[in-house]
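**Student:** This is the structure alone, sequence omitted:
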């Protein structure tokens, strides 16, 4: 699929190992949270029935590397589709962000490597819009890699990384924005169809929480994977190269390493489903035999029956009507809707009322 300027594959290759670069000593690392959330997740998730683990723990260094490969997979349309949208409509989006002569606080929730966001940053920079970029992520490695890349490319760009959960960062930034002397619009980016990883109830709660931390006129740009032919969606999470399988199994490898567990990765498989009626794709790890796993750091032993699953991810797909209703239910109005050429994906703009 052709896009304007560089293709996404060219951009990924240009980054090389950039995500492994660390912030220099003159740019200290972002604030570090305290407790061990992985331990809490594993204890809670693997001692309940049915078993489950949150997909947010996929992204250690190896998981991030595998996901870079997934983005190249021919079946995985999501990243290419959103890249096309942002590249094609970056001028429209920047005009929306800075309308009325406002300065812009561009706050990205789950920034990752910032691949797609750089399209917007470059356009803001080239058009001399006054802005600061605030990437928020729970992965310190991802943040440091992103900050290092940005400071090499745009040394004088204002970048304020936040290593924290989303709402802690928004709360902190809310007070700072109120103190600005120049009128400032907060623009929250939630790209990559991360919205799809929530249940319906969680989605409403999430956007209500965002709304409560914004002022009238502030914006949220959300990436949304749209409902389409079921075979297209199923293939995206069940690629022929086995990358998604490796991505899921790496979560067990991470638990082995960080929590001194003894998961036998060869004794687990990957199973993917998509229900076109609910619009939900679900990922599972499946125990291929009856077995017991010791997690020594937690002092627990977890039994698995043959065929028992661990639910690792939900990826919901949406209709326009559902997104319009979400805006209405959470204090926003949907003002703009941008899609790729196949209408597989949308980037939508919510404005705080």
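**Tutor:** Sure thing, it's come through. Everything quoted here is computed from the prediction, not taken from an experiment.
**Student:** going forward, measure contacts between C-alpha atoms and count neighbours the same way
**Tutor:** Noted.
**Student:** what does the top helix by length along the chain rub up against?
**Tutor:** The helix that spans the most residues within the chain, counting by DSSP state H, is helix 78-97. Residues outside helix 78-97 that contact it (Cα atoms under 8 Å, 6 or more residues apart in numbering): 1, 3-5, 8, 71, 104, 116, 119-120, 123-124, 185, 187, 192, 219, 223, 225, 338-340, 344-347.
**Student:** need the next SSE after it, C-terminal direction.
**Tutor:** Using DSSP states H and E, the next helix or strand after helix 78-97 towards the C-terminus is strand 103-109.
**Student:** And here is the other one:
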């Protein structure tokens, strides 16, 4: 893992413009900061999808077309703390559905905390945690030939540009069989007055989350980033429906990363692109899945129509 981190940091900082992968937000400190972000008043995304899973749980189950007496595998990509999924697990458990829950996440810390929580809250639910790359884990599960329901929630797909998202969904579809389901949670296109504060909260938690990437480089790759000399900067293009996060250098400066055996120069105002957060509508989703064998069966929205969970079926 450390070699991959090292290689991807080197690749990003050697690029023009500079970039850093958003997946490295999530170490132990990053996990805790993101939990704080999800509870912020400005961060509508979690509340919006939670609204669906809390108040439209039966509608979700009906849309996925689950049967209590037919075994299936419930597989969640990027499970995190399982906040929303617990609402689904609760009703599935109460209605005596027969299934195994496979939470997949890059963060071992998140998986361990989720496993402990579910063991006490839902002792009857079979939890089989899997740490690692989504597709490696899915490939290992594909051979089971059991019906599968994939959860890819939180608009995590929005962290990819459209080309990467198309490839991701294409690869995902290849790991599914006829009749398997995908629940794809996406943030819908909205005015900047709603979107931008979600990535720039008044308490500065999102800024700490973004800058924690530099902290990780300092700790794990022996870098000497002075976090006080960099700032968090979000931007949102309402017409495109794309929000981006940047780390911006406050002055001309040099940063050494010993593990990479290199010193990087930053000019005042220079940006490091760390995250994209795509917003969607029906036409964008149809384009994303155009090169797959997945078809849209249902679209379930929260009470404010901020967020949607699309139910896709593998043909």
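**Tutor:** Nice, I can see it. Since we're looking at a predicted model, the values are computed, not measured.
**Student:** Superposed, what's their TM-score?
**Tutor:** Once superposed, chain against chain, the TM-score is 0.96 (TM-score structural alignment, normalised by the length of structure 2); 314 aligned residues with a Cα RMSD of 1.4 Å.
**Student:** on that earlier part again, out of the contacts of helix 78-97 of structure 1, which are inside strands?
**Tutor:** Within the contacts of helix 78-97 of structure 1, residues falling in strands by DSSP state E are 104, 185, 187, 219, 223, 225, 338, 339, 345, 346, 347.
**Student:** Number of residues surrounding the aligned partner of residue 17 of structure 2 in structure 1?
**Tutor:** Residue pairing (TM-score structural alignment): residue 17 of structure 2 is matched to residue 50 of structure 1. Per other Cα atoms under 10 Å, the neighbour tally for residue 50 of structure 1 reads 11.
**Student:** what does residue 3 of structure 2 give?
**Tutor:** Neighbours around residue 3 of structure 2, by other Cα under 10 Å: 10.
**Student:** Flag every buried residue along stretch 299-313 of structure 2.
**Tutor:** 299, 300, 301, 302, 306, 307, 308, 309, 310, 311, 312, 313 (16 or more other Cα atoms under 10 Å).
**Student:** which bit of structure 2 covers stretch 203-219 of structure 1?
**Tutor:** By TM-score structural alignment, stretch 203-219 of structure 1 lines up with residues 165-181 in structure 2.
**Student:** all helices of structure 1, in order?
**Tutor:** Using DSSP H, helices in structure 1 cover 8-15, 37-46, 61-72, 78-97, 117-126, 140-153, 166-178, 200-212, 230-236, 243-259, 320-329.
**Student:** Quick check: which of these is nearest to residue 294 of structure 1?
**Tutor:** helix 243-259 (9.3 Å; Cα to Cα).
**Student:** The closest one vs structure 2, average distance?
**Tutor:** Once fitted to structure 2, helix 243-259 of structure 1 is off its aligned match by 0.9 Å on average (mean Cα distance after the TM-score superposition for structure 1).
**Student:** Just want the angle from that helix to helix 37-46.
**Tutor:** Using axes from the mean of the first three to the mean of the last three Cα atoms, to 10 degrees, one finds that helix 243-259 of structure 1 and helix 37-46 are set 110 degrees apart in direction.
**Student:** For structure 2, which residue occupies the most central location?
**Tutor:** The structure's structure 2 has its C-alpha centroid closest to residue 156; by Cα atoms, centre = their mean the separation is 3.1 Å.
**Student:** wait, what's in contact with the alignment partner in structure 1 of that residue?
**Tutor:** Counting by TM-score structural alignment, residue 156 of structure 2 lines up with residue 194 in structure 1. Residue 194 of structure 1 is in contact with 223, 224, counting by Cα under 8 Å, 6+ apart.
**Student:** if I look at residue 194 of structure 1, how far off is residue 78 of structure 1?
**Tutor:** According to Cα to Cα, to the nearest Å, residue 194 of structure 1 stands 11 Å off from residue 78 of structure 1.
**Student:** next one: residue 189 of structure 1
**Tutor:** Residue 189 of structure 1 sits 16 Å away from residue 78 of structure 1, going by Cα to Cα.
**Student:** and what of residue 331 of structure 1?
**Tutor:** For residue 331 of structure 1, the distance to residue 78 of structure 1 - Cα to Cα - is 27 Å.
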